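Visitor: show me how the following folds:
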Amino acid sequence: MKHQPFRGDPRPSHSHAYDKVAVIGAGSWGTALAATLARAGVATRIWGRDGEVVDTINRRSENARHLPTIALPPRLRAVHDLSSALQGAEAALIVVPSGSIRTVARQVAEHAPKGIPIAVCAKGIEAETGLLMTQVAEEELPGHVVGCVSGPTFARETAMGHPTAATVAFPFAYADRLRPDDSPAARLAMSLSTESFRAYVSDDLVGVEIGGAVKNVIAIACGMMTGAGFAENTRAALITRGLDEMKSLAEALGGRRETVTGLSGIGDLTLTCSSPTSRNMALGMQLGQRVPREQCFDGKPVVVEGEANARSVTDLARRLSVEMPICEAVRAILHDGADLGTTFAALWARPIEAEPKAMDLSFSHPASDSAIQQFAERFS
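Guide: Presented below is the predicted three-dimensional model:
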């Protein structure tokens, strides 16, 4: 008999939310997730490094630095001590920039209750190792099952209660498949679900995480072309072909293409590539307008995850022999000093290919010279 993939019971089951969850990181996304948990009735403590941010959350129920004017649930408590945040927690979310995941996970390991599930809510690939964020956390958190939360989510809209959906992904052990309602993924999804926040469950961490890492790079590309004056056709082409790059890398690592067409893949990609609310898109737009990198964001030191991702994603793709021409173009511009116009001209003038990879066709572009000339004139 042909093996059937695990689908769970088609009837709704009754998973139970966690009673107490710690959120490690009081930036905009950490605060939005903590507010969502608190509104769902979960006893939530959020840890922050900045004493002023912690104090403002407790005194005014507002994170004035990262989410100004948004009222937070009064029951949400902020702490400056990591052990206090984690004391008695049944689960934890680590919500810090990708470059800080290893350090913070190591600190969490010292205080987290034994064996609690921990979800990483950062998107990227570690530059030195090529590891996904959950893999980085797993190295620092032995004895804990590590998952992630990802999807098309702007923090401010989430905190304001706009209808939002995201994916909660964890490994499914044998026991989890027998009782999926007791799995960490299901219980955390229940903990996050409110009248406005809808969580989905996945067991494909690779597919979910690759979507979150690659979309940042594609968003910079979309921003560059938008800033240069191109419009919707160009952005749609970059999103669609960027999705194909995302699928190819996920598959090479054992992820599923189906996952990449979900919330954490095409959903997040579409959101991030469609609005300057995304710092990745905003950076690209400024670069497309020929603003020097050091002058972008009015010279403020804004962290843009896609900058580091452009290098780490393409390093990993090269190691796996996966072609990612859009990501390579962004890397060349950001890190190798390549000219923006010349680089995108070369991208558009690449050989004509079949969209179904199985056809395995390639022809010289008949208008490559004029394509290069058009881009040169546009960016001159």
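
Visitor: C-alpha only now, for contacts and for neighbours.
Guide: Noted.

Visitor: and Pro356, what does it touch?
Guide: Shown in contact with Pro356 (C-alpha atoms under 8 Å, 6 or more residues apart in numbering): no residues.

Visitor: how close does it sit to Arg235?
Guide: 21 Å (C-alpha to C-alpha, to the nearest Å).

Visitor: Leu287 now?
Guide: Separation of Leu287 from Arg235 (C-alpha to C-alpha) stands at 16 Å.

Visitor: more crowded one of those two?
Guide: A direct count of neighbours by other C-alpha atoms under 10 Å for Leu287 and Arg235 places Leu287 higher, at 25 against 22.

Visitor: what packs against the helix or strand that contains Thr226?
Guide: For Thr226, the host element (DSSP states H and E) is helix 205-227. Where contact means 3 or more C-alpha pairs under 8 Å, 6 or more residues apart in numbering; DSSP states H and E, helix 205-227 is packed against strand 146-150, strand 164-169, helix 232-252, helix 257-260, helix 268-272, helix 279-288, helix 305-319, helix 325-335.

Visitor: now show me the structure for the sequence below, then we'll compare the two:
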Amino acid sequence: MNKIAMIGAGSWGTALALLLTRKGIPVALWDRDADHVARLATDRENRRYQPGHPFPDNLRVTASLAEAVEDAECVVMVVPSHGFRAVYREVFPLLPEGALMVSAVKGIEIDSGMTMTQIMQAESGETKHLHFGVLSGPSFAAEVAERQPTAITVAFADTQAAATVQRLFSTEYFRAYTSCDVIGLEISAAMKNVIAIAAGICDGLNYGLNTRAALITRGLAEITRLGVAMGGEPQTFAGLGGLGDLVLTCTGNLSRNRTVGLKLGSGKSLEQALSEMKMVAEGVKTTKSCYKLAADLRVEMPILEQMHQILYHDKRCQDAVVELFQRDLKREADMVCR
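Guide: The predicted structure follows:
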């Protein structure tokens, strides 16, 4: 491709921009913060989020959306979910006909309960023939920037668009698989951050590996129930963007959401925990949006419910664990026992 626009110069946006430009593909990396962009341009690396990785010559930084999006065949959205709609409204009028729109954001909009591709579709209407998809999977940004072998999934309803983006991102150390289950991949990406905060809480409470394994497994069951209710395919949740990303985020020391949980489990308030973070932990806001979504769809999600109580109603972490274990006993899955 002649040019890619990367909308968001945080840790993940920078890692993806490095991935593509190292492959020889020109990228325009945009950020709203003009001071941040000026530092990127001067330093020729992102010392705030990805230090030690110099920018290739074909990586250009800009604070102008028009400059970033002009003539871009593919636009990758990497901005926090709570500001996604506002940024996309500015991006949309600048998009060329037929552009590939890739969301690399893991969240759900609180007020609407929409995923990021749903927001783009709603804001775009029928005036341009755009392709909307998502890129997700077990991928810490720091390790991608370090060229650590990584596998992810790209989902588009249009199989040709999925294949194009698959080829675009695949390198000798970054492997992309394709899927047509956009909504399933987005729900997995969003909800795994909620479960990762819960995993961090368990670790902060000094619970053992038994607890973590149970949480991940039952968390996956909840993610699958919500995703299927939204129209996702069950097999998606056992894949890279489901189980793979969930395990990574619940166990890895680079996980921002697990880090928030660790702080909560050790006795800190949510305000204290977030004040000590320099990057956004999407799971905090996603807990609120998915809680509302589950209630609207009447999907049973006991771990999510307890996380909502902890984050937004000051419930003690220990009390939430006790309440989960005192629920009515039931079968593990809906199946016929003979």
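
Visitor: would you mind reporting the TM-score between them?
Guide: The TM-score (TM-score structural alignment, normalised by the length of the second structure) is 0.94; 334 aligned residues with a C-alpha RMSD of 1.6 Å.

Visitor: quick revisit: make CSV out of the helices and strands packed on helix 205-227 of the first structure and add distance to Asp50 of the first structure.
Guide: Formatted as CSV, these follow (distance: least, C-alpha to C-alpha, whole Å):
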stretch, distance to Asp50 of the first structure
strand 146-150, 24
strand 164-169, 28
helix 232-252, 36
helix 257-260, 36
helix 268-272, 28
helix 279-288, 22
helix 305-319, 21
helix 325-335, 31
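
Visitor: closest to Glu157 of the first structure out of these?
Guide: In terms of C-alpha to C-alpha, the element of those nearest to Glu157 of the first structure is strand 164-169, at 8.0 Å.

Visitor: okay, buried residues for the closest one please.
Guide: Going by neighbour count (16 or more other C-alpha atoms under 10 Å), the buried part of strand 164-169 of the first structure is 164-169.

Visitor: what's the answer for stretch 130-141 of the first structure, then?
Guide: 130, 132-138, 140-141.

Visitor: and Gln148 of the second structure, how many neighbours does it have?
Guide: For Gln148 of the second structure, using other C-alpha under 10 Å, the count is 14.

Visitor: what do we get in the first structure for it?
Guide: With the correspondence set by TM-score structural alignment, Gln148 of the second structure lines up against His162 in the first structure.

Visitor: quick check: the closest residue to that match other than its chain neighbours vs Ala165 of the first structure, distance?
Guide: Distances taken as C-alpha to C-alpha, 6 or more residues apart in numbering place Ser196 nearest to His162 of the first structure, at 6.1 Å, with adjacent residues excluded. Distance, Ser196 of the first structure to Ala165 of the first structure, using C-alpha to C-alpha: 8 Å.

Visitor: and for Met285 of the first structure?
Guide: According to C-alpha to C-alpha, Met285 of the first structure stands 27 Å off from Ala165 of the first structure.

Visitor: same deal with Gly99 of the first structure?
Guide: Gly99 of the first structure is 25 Å from Ala165 of the first structure, by C-alpha to C-alpha.

Visitor: ok, now Ala358 of the first structure?
Guide: Counting by C-alpha to C-alpha, the gap from Ala358 of the first structure to Ala165 of the first structure is 33 Å.
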